[in-house]
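Colleague: Provided below for reference: sequence and predicted model.
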Amino acid sequence: MKILYVFPHPDDESFGPAPAIAAQRRKGHEVYLLTLTKGEATKQRFRLGINKKEMGEIRYKEMQCVEKVLDLNGMTVLELPDSGLKEMDPTDIEKVIREQVQYIKPDVLVTYAVHGISGFEDHLVSHAVVKSVYCDLKREGIDYPKRLAFFTHYSEKEGEGKFNLSSSKQGDIDCWIEANEDDYQKFLSALDCYETYQEVIEDSNVKEEVGYRVPFEIFQEDFDPALTDLGDQLDT
C-alpha cells in the first residue's frame, strides 16, 4: 500500500504522526511525504541571526535527516511561502499537490484534520486544498487515492498546555495506529533531526505527549470499532 502525507512545514511529519509512519514502514507500506514549504518563516531565524532563505535551507537539510530516520520511500519539499498559504490562490496549491498525487498514485492520502490541531492557518489551508484535490479526483472517476485520512490529536483535556491544541471527538476517530518501541524511538530520533528547533520541541513537550497510539479520522467513512491500519477494509 502507498501512503502520501501532505503537510505545510518541516517537522509537521514528526510532531505526532512519526510513530505511525515508522509503524507503516515496518509493516511494509510505502510512505511518501510532500511538504509545501521549507518552514523559513519560523521565529527561530531571529535567534540564529539568519534570513528566511538561509533558514529554509537549514530546515531542508534537517528534513533530509528525517527522511533517512523514518526510512521514507520518497520526499518532496516545495518552496511555497511559509505562513503565506492563505494569501495564495488555492488552485495554485492544489495544482502542485495534484501533480504529486498523480506521480505517486497513493492508495491513501493524509493531511491535517479540519482544526489543524494547532489552529495554525497554514495547517487549515492544507486541510482544505488536499480535500479539494481528493474530491476533484473522485468526481473525475480517477481510482486513486482510494481513501483520504486526517492526522489528528485526541485528549480528554483539550485546550490545556502552552500550545492550546485542538482535539477530534473520540467518535470521529476512525483509526488508531499502534507503534512499538522501535517505532517510538524513530519518532524521537526524527525530532532530534531538527537541531535548530529543539527549543520549540522542548517547550511543546511533544516527546512526552505523543504516545504509542496515533489517531486518524477518515473522510466520508465511519468505523466503530476503529481500524488499526489505514489500509484496513480498503476496496482494492
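Modeller: Cool, the structure landed.
Colleague: switch to C-alpha atoms for all contacts and neighbour counts from now on
Modeller: OK.
Colleague: from Met55, how far off is the residue of the chain positioned farthest from its centre?
Modeller: Farthest-out residue of the chain from its mean C-alpha position, per C-alpha atoms, centre = their mean: Gly49, at 28.3 Å. Separation of Gly49 from Met55 (C-alpha to C-alpha, to the nearest Å): 9 Å.
Colleague: repeat that for Val129.
Modeller: 26 Å.
Colleague: just the helices from the chain, written as ranges.
Modeller: Taking DSSP state H as the criterion, the chain carries its helices at 18-26, 44-48, 52-69, 90-104, 121-139, 181-193, 198-204, 206-209.
Colleague: highest average neighbour count across the ones you listed?
Modeller: Mean neighbour count (mean count of other C-alpha atoms under 10 Å) peaks for helix 18-26 among the helices of the chain, with a mean of 24.
Colleague: packing partners of it?
Modeller: strand 30-35, strand 175-178, helix 181-193, strand 213-218 (3 or more C-alpha pairs under 8 Å, 6 or more residues apart in numbering; DSSP states H and E).
Colleague: quick one, it and strand 30-35 angle?
Modeller: 140 degrees (axes from the mean of the first three to the mean of the last three C-alpha atoms, to 10 degrees).
Colleague: ok, Leu124 touching Val130?
Modeller: No - judged on C-alpha atoms under 8 Å, Leu124 makes no contact with Val130 at a distance of 10.2 Å.
Colleague: hang on, the earlier thing: can you lay out the helices and strands packed on helix 18-26 as JSON lines showing distance to Asn205?
Modeller: Shown next, in JSON lines, are the helices and strands packed on helix 18-26 (distance: least, C-alpha to C-alpha, whole Å):
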{"stretch": "strand 30-35", "distance to Asn205": "23"}
{"stretch": "strand 175-178", "distance to Asn205": "20"}
{"stretch": "helix 181-193", "distance to Asn205": "12"}
{"stretch": "strand 213-218", "distance to Asn205": "16"}
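Colleague: ok, Arg213 - contacts?
Modeller: Each residue near Arg213 by C-alpha atoms under 8 Å, 6 or more residues apart in numbering is listed here: Ala20, Trp176, Ile177, Glu178, Ala179.
Colleague: dropping in the other structure now:
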Amino acid sequence: MKIMYIFPHPDDESFGPAGVINKQIEEGNEVILLTLTKGGATKVRHQLGLSIEEMGAVREKEMLRVQQTLAISQMTILDYEDGGLAKVNPILLEKELTKWIEKYNPTVVITYPVHGGSGHHDHIALHHSIKHLFYHKPNALSSWKRLAYFTVIDTGLPMFLEGGIPRVTQTKKENVAVTLQLSESNIGAMKKALLCYDTYQEMVKTTNVIDRIGSYTHFELENEKHSKVLSSITELITI
C-alpha cells in the first residue's frame, strides 16, 4: 500500500518516525513524504550565522540525504513560511494538501496528533487542516482510507525542551490504536536518518530521541475503534 507522511518541517520524519518508515518499506509498502516548509527559521541558524533562506537550503540538502538513506520513493519539499502555517488561509492550505494527496494517491496519510507532538503551531495547524480534509475529501481522494497520527505515549517525561521548559503534550496509552515493534535494523535506520542532519546533532543528543522512541512506534487513528491494538498501520484496511 501507499503510505504518505505529511509534516511541516525537515527532520520531522527522522525524529521518531524514521524507524517505522524503514519497517513499512521493508514490508513492501511505498512510503511518500510531503514537507510543507524548508525549516529555515530554526534557531540553529543563529549558531551557524545563516539567514532563514540559507538555513532552509541546508536543511533541504540534509533531507534529500534522508530520502536516500530510508529509500523513500517520492518526496516533495514545499516552501511555506517556517513558523507561519497557522497564518495561512486554511482553505488555501487544504487546496495545497488536496493537490499533493491526489498526486500521490495514498491509502494511508500520517501526520501529527492534535497536540502536535511538541506543541509547535505549525504541527497543530497542519493537523487540523488534514483532519478537516479527511472528513470533507473530494472524490479525487477516494483511495485515502485511513488518517493516522504519529505519537509518543505519555510517560510524564518531556520529549522536547525549549529553554529548559517542556513543550510537549503526549498521548495517553488508551488512545493508541496502532503499535509497531521495531527491529534492530529499523532502529539503526533511524540513527542513520538522524545523522543526515549535521546541523541538528546537538538536538539529537539533548532530546535523547533514540532512547525515547525505543523499540516501539505508536499511532492514533482518526474515527476508528478496534477491539485490540493493531500491529500494522495498514491492518484491517479493505481496498
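Modeller: All right, it came through fine. Remember, predicted model here, so these are calculated numbers, not experimental data.
Colleague: hang on, the earlier thing: nearest to Lys38 of the first structure, of the helices of the first structure?
Modeller: helix 52-69 (4.8 Å; C-alpha to C-alpha).
Colleague: go through the helices and strands packed on helix 18-26 of the first structure and name the closest to Tyr112 of the first structure.
Modeller: Using C-alpha to C-alpha, the nearest of these to Tyr112 of the first structure is strand 213-218, at 9.1 Å.
Colleague: okay, stretch 190-207 of the first structure sits on what stretch of the second structure?
Modeller: Using TM-score structural alignment, stretch 190-207 of the first structure lines up with residues 193-210 of the second structure.
Colleague: can you give the contact residues for that stretch?
Modeller: Taking C-alpha under 8 Å, 6+ apart as the rule, stretch 193-210 of the second structure contacts 11, 14-16, 18, 44, 59, 62-63, 65-66, 69-70, 159-161, 187, 190-191.
Colleague: quick one: Ile130 of the second structure from Asn29 of the second structure, how far?
Modeller: Distance from Ile130 of the second structure to Asn29 of the second structure, by C-alpha to C-alpha: 22 Å.
Colleague: over to Lys87 of the second structure?
Modeller: 34 Å.
Colleague: of these two, who's got more company?
Modeller: More crowded of Lys87 of the second structure and Asn29, by other C-alpha atoms under 10 Å: Asn29, with 16 against 11.
Colleague: wait, the more buried one touches Ile21, no?
Modeller: No - using C-alpha under 8 Å, Asn29 of the second structure is not in contact with Ile21, being 9.3 Å away.
Colleague: follow-up on the earlier one: across to the second structure, which of the contacts of Arg213 of the first structure hold up?
Modeller: Retained in the second structure by both residues aligned by TM-score structural alignment, their matches' C-alpha atoms under 8 Å are the following of the contacts of Arg213 of the first structure: Trp176, Ile177, Glu178, Ala179.
Colleague: gap between the corresponding residue of the second structure for the second one and Glu235 of the second structure?
Modeller: In this case it means Ile177 of the first structure. Ile177 of the first structure maps onto Leu180 in the second structure, with residues paired by TM-score structural alignment. Counting by C-alpha to C-alpha, the gap from Leu180 of the second structure to Glu235 of the second structure is 11 Å.
Colleague: the two - which one has more neighbours?
Modeller: Leu180 (19 against 9).
Colleague: who are the contact partners of that one?
Modeller: So Leu180 of the second structure contacts Val20, Tyr216, Thr217, His218, Ser231, Ser232 (C-alpha under 8 Å, 6+ apart).
Colleague: at 10 Å what do you get?
Modeller: Leu180 of the second structure sits next to 19-20, 23-24, 215-219, 229-233 when contact means C-alpha atoms under 10 Å, 6 or more residues apart in numbering.
Colleague: likewise for Glu222 of the second structure?
Modeller: Applying C-alpha under 10 Å, 6+ apart, the residues contacting Glu222 of the second structure are Pro113, Lys131, Phe134, Tyr135, Arg146, Leu147, Ala148, Tyr149, Ala177.
Colleague: which members of the residues you listed are the farthest-apart pair?
Modeller: Tyr135 and Ala177 (19.1 Å).
Colleague: and the gap between the aligned residue in the first structure for Glu220 of the second structure and Arg147 of the first structure?
Modeller: Counting by TM-score structural alignment, Glu220 of the second structure lines up with Glu217 in the first structure. Distance, Glu217 of the first structure to Arg147 of the first structure, using C-alpha to C-alpha: 11 Å.
Colleague: show me which of the two is the more surrounded one.
Modeller: Higher neighbour count among Glu217 of the first structure and Arg147: Glu217, with 29 against 21, using other C-alpha under 10 Å.
Colleague: OK, contacts around that one?
Modeller: Contacts of Glu217 of the first structure by C-alpha under 10 Å, 6+ apart are 110, 112-114, 148-153, 168-176, 223, 226, 230.
Colleague: list only buried entries from the residues you listed.
Modeller: For the contacts of Glu217 of the first structure, a burial check counting by 16 or more other C-alpha atoms under 10 Å picks out 110, 112-114, 148-153, 168, 172-176, 226, 230.
Colleague: what touches both of Asn29 and Ile21 of the second structure?
Modeller: Shared contacts of Asn29 of the second structure and Ile21, counting by C-alpha under 10 Å, 6+ apart, come down to Ile3.
Colleague: tell me how many other residues crowd Ile50 of the first structure.
Modeller: 11.
Colleague: ok, it - contacts?
Modeller: Gln44.
Colleague: so what corresponds to it in the second structure?
Modeller: That one, Ile50 of the first structure, aligns with Leu50 by TM-score structural alignment.
Colleague: could you dump the helices of the first structure to JSON lines with distance to Glu79 of the first structure?
Modeller: Below are the helices of the first structure laid out as JSON lines (distance: least, C-alpha to C-alpha, whole Å):
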{"stretch": "helix 18-26", "distance to Glu79 of the first structure": "22"}
{"stretch": "helix 44-48", "distance to Glu79 of the first structure": "17"}
{"stretch": "helix 52-69", "distance to Glu79 of the first structure": "9"}
{"stretch": "helix 90-104", "distance to Glu79 of the first structure": "11"}
{"stretch": "helix 121-139", "distance to Glu79 of the first structure": "13"}
{"stretch": "helix 181-193", "distance to Glu79 of the first structure": "20"}
{"stretch": "helix 198-204", "distance to Glu79 of the first structure": "22"}
{"stretch": "helix 206-209", "distance to Glu79 of the first structure": "26"}
